[in-house]
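Q: this one's structure only:
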């Protein structure tokens, strides 16, 4: 029985490191350099799975034996069944996450590959708003914010150079002695196309920090 344990951003780490190693195997003649890249790839993949079991580590560590294009393809394909599901969401759930939006524009949920999704994001151009949904500690959290298109730059979530928008959300977190009219907005540059961002993202630390800052969520 297959037990999924690889989240989308972790699979992106694996793909990235496999790609670097494959390139080294095909273009570098010095075996010491290739072995250095191989060690680095194995180490970075291991770092992305701090809670992996011994069996899971063995599956991931097979990257240390790959040499040919076919080897790399088979390695990635063999890991696909272990991809975890983002968690299927319904239109009703999304409406509950954004109760103040009377006519929430919902993306076509049937077209989403939930195994290749780290966060669900979409834009409603009509009201200049961007929406973001993420399962933080097993609980879906929703953030809405102002959407301001920008030029190309580096996304704060996936750290890749893409078409960006300034996503500005009002935080619900207030200092202890804040007045009733306290207001603070947090802005970050994020990919306009969340599908592209989900293909690139390799770490959720910044994403989770942003959600906590905006929502005031605390695991305790």
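A: The structure has been received and is ready for your questions. None of these values were measured; they are calculated from a predicted model.

Q: Only C-alpha atoms from now on, for both contacts and neighbour counts.
A: Fine.

Q: Counting residues, which helix of this structure comes out longest?
A: helix 8-27 (DSSP state H).

Q: Does anything pack onto the helix or strand following that one? Which helices or strands?
A: Of the helices and strands lying after helix 8-27 in sequence (DSSP states H and E), the nearest is helix 31-47. The contact analysis (3 or more Cα pairs under 8 Å, 6 or more residues apart in numbering; DSSP states H and E) places helix 31-47 against helix 8-27, helix 54-60.

Q: putting a second one here so we can go through both:
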């Protein structure tokens, strides 16, 4: 039985590296250049799975044997059974994450493909707020913030050039000697469409850093 171990952002990275190698095999005539791309792709994939078992690493290393478009496509399809789903979450759990928000607009949880979800994000147009939910160290964390659409820009989560908005959240972390009215807002440009962002994101470092900064938790 296949044991899922590939998270969405890791699968996106695999698709990206597979695409680069596929392009090199199709369009580059110099064998040395192709092998350089092949080595780079394999190395970046292995680095993304520091805790991989021997069998999992062997599965990832199969990218080194691919040459044709059909092989690349089959390889990606063969990895789908190993995709680890985003933890199931209920509407009741969402309400508990945002207890101060009355009559909160919720996303359609039944329409989500949890295999291709790194974080859950949705916008409430009526209040100009973005809600973000992420499972950090096994516990759901919810962040809400002001959502101000701008123009095209680079999303701090997926690092791609997309339609972005300024997402500004007030941190819950307070310095030891802070005054009672102290507050600090942390702002970043994020994709307007979280579905697009989830298809692009290849690393959760920035996301987890943001979650910790806003929540004030070093470890959850």
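A: That came through fine. In this text the structure is predicted, and so the values were computed from the model without any measurement.

Q: Once they're superposed, tell me the TM-score.
A: Comparison of the two superposed chains (TM-score structural alignment, normalised by the length of the first structure) gives a TM-score of 0.99, and 220 aligned residues with a Cα RMSD of 0.7 Å.

Q: before we move on, back to that, could you list the buried residues of the longest helix of the first structure?
A: 8-18, 21-22, 24-25 (16 or more other Cα atoms under 10 Å).

Q: Please compute how far it lies from its chain's middle.
A: 17 Å (Cα atoms, centre = their mean, to the nearest Å).

Q: what does stretch 112-129 of the first structure give?
A: Worked out by Cα atoms, centre = their mean, stretch 112-129 of the first structure lies 12 Å from the chain centre.

Q: so where is that stretch in the second structure?
A: Using TM-score structural alignment, stretch 112-129 of the first structure corresponds to residues 112-129 of the second structure.

Q: Stretch 146-160 of the first structure too?
A: Residue span in the second structure matched to stretch 146-160 of the first structure, by TM-score structural alignment: 146-160.

Q: Okay, buried residues for that stretch please.
A: 146-149, 153-160.

Q: go on, stretch 111-119 of the second structure?
A: So, applying 16+ other Cα under 10 Å, buried residues of stretch 111-119 of the second structure: 114-119.

Q: any chance you could map the helices in the second structure?
A: 8-27, 31-47, 54-61, 69-79, 91-97, 194-200, 205-215.

Q: Quick one, which of those helices gets closest to residue 170 of the second structure.
A: helix 205-215 (6.6 Å; Cα to Cα).

Q: That closest one vs the first structure, average offset?
A: Superposing on the first structure and averaging over aligned pairs (mean Cα distance after the TM-score superposition for the first structure), helix 205-215 of the second structure comes out at 0.5 Å.

Q: residue contacts, residue 153 of the second structure?
A: 160-164, 189 (Cα atoms under 8 Å, 6 or more residues apart in numbering).

Q: for the spatially most central residue of the first structure, what are its contacts?
A: Nearest residue to the geometric centre of the first structure (Cα atoms, centre = their mean): residue 118, 3.9 Å. Residue 118 of the first structure makes contacts with 7-9, 86, 134, 198, 201, as judged by Cα under 8 Å, 6+ apart.

Q: Any figure for the gap between it and residue 146 of the first structure?
A: 21 Å (Cα to Cα, to the nearest Å).
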